Structure formats: C-alpha cells, structure tokens
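*Asks:* requesting a structural model of the entry that follows:
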Amino acid sequence: MASMTATTGATRLLKRKRKPVDWEKDFYKNGYPKEVIVIDDSPTPPPHHNASSSSSSSSNGPTIHTPAYGSQMQHYPSSSSSTHYHTAALQGPTLHPDEILHSLKKRRKELQALPAAASLSGHLLAHDKSAVAIATKQAHAPYDDKDGHLIMQPNDYLTARYKVMRMLGQGTFGKVVECYDRVRRTFCAIKVIRAIPKYREASKIEIRVLTTLKERDPLNLHKCIHLLEWFDYRNHICMVFELLGQSVFDFLKSNEFKPFPSTHIQHFAKQLLTSVAFLHDLKLIHTDLKPENILLVSQTCHMDNKSRVLDNTEIRLIDFGSATFEQDYHASVVCTRHYRAPEIILGSGWSYPCDIWSVGCILVELFTGEALFHTHENLEHLALMEACLGKIPAHVSRPAATFAQKYFKNSILRYPDAKTTRQSREFVAKMKTLNHLITPDTPMNVEFRDLISKMLVYDAKERITAREALRHSFFTL
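*Replies:* Below you'll find the predicted structure:
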C-alpha cells in the first residue's frame, strides 16, 4: 500500500506544475537526500557529461561527441518504455551533496533538470547514506599525490559516470584503472594522465592519433585500441577504452617465461604487422613497440604439459602516447631500450624501419621467452647486436652522431673498453647468434628465422617493410 501511494504521488508530481518549494529542506533530510521512487515511462535523455564533451540526439538515441579532436561518437539506444521501479541503492552515489545543493539553488527547475544525479540514464538518482559518505570523503581528500598522479581508491568516482573498481597499472604517464560505466552498464579501462603540463600536452597528441585511427578504421580491422571517449577531470585528461585482457608480457611472465607455441607466434606476428602497416600507411610511427604494449583480447587459457596455453590469440596494439607523424618533430631518443633500433642508438636518424626492428625483437622474445637484447647501456647493447647478428657495417656506423662516435674506432666497435665490467664481458660472451636462437629444425622455424633476419638488419634502408613482411612465406605455413 505504501508503495502504491508513493507511486501515485510520483506520477502526479510529473504531470502537474510544481509549486515553489524549499529545495534544501525538501531534498535533504538529516544531511542526506531522501529516497525517491522513479518511474521509467519515457525514453532516456542524453547522458550527463562534462565540458570536454557535448551531446546531441539522433534517431538511434543520444549521441556523445568528443569535439576537441574530431568526429568520433558513440550511440546509445533509448531505454525501454516499460515501467520499472528503482531505488537509490540500485544506482549508487553520484555527485557530492554540496555540489548538488549548489546546482539546486542556482537553477531551481524541474526534477529532471538536476545535474548528473537527475540526468544519468534519465532517472532521478537518490543517495543512500553510504553513497554520500563515499562522495564526501572523496570530495574533501587531496586530489593528487606529490608526483601529480590522481589519488584513487576502489569505489571512488571519475565524474558521476565512472566508478573505480581496481588499479590495472601505473607508468610515467599516469594510471590505468578499471571502471564501471553507469551509462553503458559495462566495464571499461580509463587512462588517467598525470596533472603535469608536459604529460597533459602529450595526452592531447595521443588523443589526436587515436581519433585518426578510429576514423580511418571504424571496424577495427587493424587491431589498434579504439578510444571510446575522453574527458578532463580535476585537471587530469582521462581516456576511456574497452576493457581487455593482460599484456603479452604479463602472460609470458605468469607462464614462467615459457615460449609461446609457433602457431601462436605466427598469429601474433600477422596481427602486429597488420597494425604497424596500417600506422605506416597513415604516416605514423609507433616508436614504442614492446610486449607490454600488446594486449590480449582474452586471457582465458588451458593447461598443457604444465604450461598455460591461450585459447584465443587475438591482440590489440596500445599506447600511442609516443606515436609520431612522419612530418612532426622526431625526438632524439625513442623506444624502450631492449627494442631500440641501432639507428636510434647511433643518433643517425630514425623513421618507419625502427618499428620493424622492434617487431623483430618482440617475436624473438616470444619464441625464446627472454628479451633478445637485455641491457641498459649503449655500448653493451651494440656489442650484443654484433654477437647475435654480426659486425655493424662501416656505412652504418660512419653517419653516427657526434655523441656516438666514441663507440667506434676506424668503424670498429670499441668493446670492451676501459670501463667495461667483467660481468658485462661475460654477459656479451654468452650471447647466442640468431642461428642458434632459432634452430632450423622445422619448416616453420626455417621461415621464421628468415623473416627475423630481414627485420633485424642494421641498415634501416635495407630492412623489410611491414607490408613486405606480411607477404613472407612464414605466414603461408
């Protein structure tokens, strides 16, 4: 009976013009919003979002735009016209009470005109005590740590829409967290950039790159991560992506660095080269290809001879924060150390071929389980290259930048030198040649080694391209 009375009252409220009320007194009770029962009897209005986005509607439902960098948009279907009854406990917290109260005093319009609390999913969302407690704690806590990272805990909110579930990773750029999207009603990954000017500017370049990728490949046939939307939250650029599995490196690590099966490597290689070829066609160079930047779509697996074997080898290429258009400024040092091409170390200029060198290093790592050139110093890195691939040709070392000339004398690598440690000498001495790392004991290994030998060529001009690599006989087996 009480429920029926509440329903009748709510219906009348929506049908007749409201009399002036004391919003603060009416909406709050003992400092907390009262529970409200809401009737779903009309299509969902456009979801609330911040100043970084704007919304419009179409025949397919509301559309969210991210106009700062292009025309990407997502369509959301209108809600069902059937009647449902919701309480605040089902919706969870939205904005801090003070923020809601400020908006109420300012506008004093109909209930549906309330800020995010009223517009999300087209319902009036009431708060329960625990929700307000979380929002209050989050609102009064310091936003950033000393390094400019946004301080986040499970159950915190990135705007009223995204509820933080858990931390997925942290890097120089910022953090990645798993969130629940209360509009799409699904989970997603959000990259939260540090509130430092240089990282904010870099993130805007990444958004420009991601927007270009999505516009040119809306069906994602080229296996690059797609940006769903972005927003600015407390001076942090936040980029929203689909939630994927762990990285190839993390899977390798969890599998005790056991090599992947040859057929898996073949599929990884084809997808990765497809992504790189697509980037290069767009005049883009990724510059930071490594196993950590290759995510599995699904990490489900089964055990086979005490080893984890993936059930699905589909991947996505991620992290375009260092991606560079060919016509843009080229930084002197790019790529993570282990996957860095010789032309970068020598400072002789880099372009598309540096990505191919990185792919070659990645594929060998998937084959052996260990990084091909596991070092942190330039001279030792070059020495490992020579131990594995043979002497660096004079026409490659001669154009080296002034700072790299010290590594050579008469076009011969000066290793070891007076500063070389005994551990370094022993480490380089243990380096195997490419022929020993990839033994030609199967037809697939023969073709795989041939492909790698064409990728790991010192002279960038003679290195195979991504399109040429895709036509290699390794992929016909």
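
*Asks:* hey, let's count contacts and neighbours off CA atoms from now on
*Replies:* OK.

*Asks:* quick one, strands of the stretch 251-400 of the chain?
*Replies:* Here the stretch 251-400 of the chain has its strands, by DSSP state E, counting those that start in this stretch, at 284-285, 294-296, 301-304, 307-310, 315-317, 324-325.

*Asks:* which elements pack onto the fourth one?
*Replies:* Taking 3 or more CA pairs under 8 Å, 6 or more residues apart in numbering; DSSP states H and E as the contact definition, the neighbouring helices and strands of strand 307-310 are strand 301-304.

*Asks:* I have a second one here; can you model it like the first so I can compare?
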Amino acid sequence: MCMFLYKVETFIGEGKVAKCKKLGTDQVVAIKIIWGSGQMEINALQGFSQIDADDHNLVKFMESFKYKKYTCIAFEALDQSLLHFMEKRDFHPLTVDEIRTITWQLIVALKGLKSINLVHCDIKLDNIMLVDQGSEPFRVKLIDFGLAEKIGHMRTGAPIQNICYRAPEVILGLPLDQRVDLWTVGRLVEDDLHCLDKTKLKELEQLVDLLKRMLMEDPSKRISPSEALHHPFFTMGRVQPTAGRWRDYIFRLARSQPELLVFGE
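*Replies:* Below you'll find the model as predicted:
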C-alpha cells in the first residue's frame, strides 16, 4: 500500500498508525491515519514551528496529506510507548533517577506547550514515547495532540483527559487551563511509575513533595512547570545525560541554567 511518497511497512497497535518508508530514501516515519479532517490536531502541531519541538520533548511533525477520505499525519518514527515498556517489565518499579529523568522531560514539554498557549488534554502512558531506549535510555517525547486545545478555548465540562488522570476542575466543570496537564503528569508518576528505592529516602521525600505540589486540588495553588523545574527533586538530584540530542540538550541546559542540573555525587 502506498500513500503518495510513502510505502507502508507495518501497522502499529490498533492500526491507526503505520510505520512507513519514504520512497526513494531510507527515511522511516510514523503516519497517523485519521478518518475526517484532523484539522484540530494539524493546527496544534503547526504551532510547534514557534518552538524547537525536539528541545521541548515533543514529537516532530513532518507533514500532513489526504489519502482518499483519510487525513494522514507524518511524524518522526520513535521506539515504543512508555505503556508498552512498562507492560513488558510487568510494571516493575523504576529507580528514582529514572523517574526524575522522565518527569523532568514531561515538565519541560508542558513548559513548551504553555509558551505556545497549548494544552495537551490527553497525557497518558501510551502518549509518551521512548525515543530510542537502546541508545538514549529514558529519553521521552509527548505524542498525540488529537485533543489538544488552545488556552482560553477550553470548554467547561468538555470530556477531556483519561478518567484515571482527570483533573478535579475537569470533573467539577470549573474553568480550565494548562494546569490540567500538570495534574495529569503528577497522577501518572504517582500511580504508574512506582519507585521502591529505599536507599534514597531523601530523594523520595523530595519526589513526594513535588507530587503534592503538582496535585493540589485547587489549580490556583498548583505548582507551575517553571516552578517545578526548580524544585529540589531536580536541583538536588541528578538528571542523567544520555546519548545523542538528549545529552546535548542537557548540556545546553547546564550552560544556560546551571542551577537546575547537578551531575555526579
């Protein structure tokens, strides 16, 4: 099956995403196939042109096109979802350093989205992708912006977010903004990325304190992404560099905001 310049190699998951190769090249991409226009998601993705998606841990949008009655959206190909990774290890707890690395990246992603007035509205383990677990351990990116909304355009009472991670203001029908995403990341870390590393009690205490601030029921009292990145869980711990661009990204942060990163003991 060919879609213009792409040849489908295999379908992923429920068949809504295809792993494709661009004809005449060795470039492999992921193509999301949507019935209908998919215009809301395309609009959200086009907003990434205002920031560096890679630096903000957001999936790279390449192009969109029509195929018969479907809309096809091409993205960079990534490794596997965090859900798939956790399922393969039977949800065995992560280390505190692994949790720190993932949480840091997700909060950086939220900071980037806030800068372009965008709210994801559907963060969950299967919408967080490991870039390449072999070469860049626990380097993650946020994907699937099908429910994304502009801040200020969010409708009270809208059925957004997975029910397991739904913010109180969504449930109660209160005014909504970007703080719903921070709540979701907090619940996801608390519920799904367990840590039983009893050798690092101080760091676990810092993690618990960060989660308490992310999970304030009153959104006006909830910590912001910028504030969260200055929390002791990050500033007193270690956000571990890995290979490739994630390593380069961490080093750039170390130069521009050295107070946020501490490497070594």
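
*Asks:* and the TM-score between them?
*Replies:* Once superposed, the chains reach a TM-score of 0.83 (TM-score structural alignment, normalised by the length of the second structure), with 235 aligned residues with a CA RMSD of 2.0 Å.

*Asks:* okay if I get the strands of the stretch 251-400 of the first structure as a markdown table plus mean neighbour count and distance to A117 of the first structure?
*Replies:* A markdown table is the format used below for the strands of the stretch 251-400 of the first structure (neighbours: other CA atoms under 10 Å; distance: least, CA to CA, whole Å):
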| stretch | mean neighbour count | distance to A117 of the first structure |
| --- | --- | --- |
| strand 284-285 | 23 | 42 |
| strand 294-296 | 24 | 35 |
| strand 301-304 | 10 | 41 |
| strand 307-310 | 17 | 43 |
| strand 315-317 | 23 | 35 |
| strand 324-325 | 20 | 41 |
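
*Asks:* switch those over to TSV; also include distance to E201 of the first structure.
*Replies:* Formatted as TSV, the strands of the stretch 251-400 of the first structure follow (distance: least, CA to CA, whole Å):
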stretch	distance to E201 of the first structure
strand 284-285	18
strand 294-296	24
strand 301-304	39
strand 307-310	38
strand 315-317	22
strand 324-325	14
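
*Asks:* where does stretch 118-128 of the first structure end up in the second structure?
*Replies:* Across the second structure, nothing matches stretch 118-128 of the first structure (TM-score structural alignment).

*Asks:* if we can go back for a sec, out of the strands of the stretch 251-400 of the first structure, nearest to T274 of the first structure?
*Replies:* strand 315-317 (10.2 Å; CA to CA).

*Asks:* what lies in contact with that closest one?
*Replies:* 223-225, 268, 271-272, 275, 293-297 (CA atoms under 8 Å, 6 or more residues apart in numbering).

*Asks:* before we move on, back to that, L346 of the first structure is nearest to which of the strands of the stretch 251-400 of the first structure?
*Replies:* strand 284-285 (18.6 Å).

*Asks:* quick one: that closest one aligns where in the second structure?
*Replies:* So strand 284-285 of the first structure sits over residues 118-119 in the second structure, by TM-score structural alignment.

*Asks:* what's the mean distance for the matching stretch versus the first structure?
*Replies:* Here the mean offset of stretch 118-119 of the second structure against the first structure after fitting is 1.1 Å, by mean CA distance after the TM-score superposition for the first structure.

*Asks:* how about residues contacting that stretch?
*Replies:* 44, 110, 113, 148-151, 177-178, 181.

*Asks:* possible to save those residues as CSV with distance to S256 of the second structure?
*Replies:* Shown next, in CSV, are the contacts of stretch 118-119 of the second structure (distance: CA to CA, whole Å):
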residue, distance to S256 of the second structure
A44, 28
L110, 19
L113, 20
A148, 30
E149, 30
K150, 29
I151, 28
D177, 29
Q178, 25
D181, 26
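
*Asks:* many thanks, have a good one.
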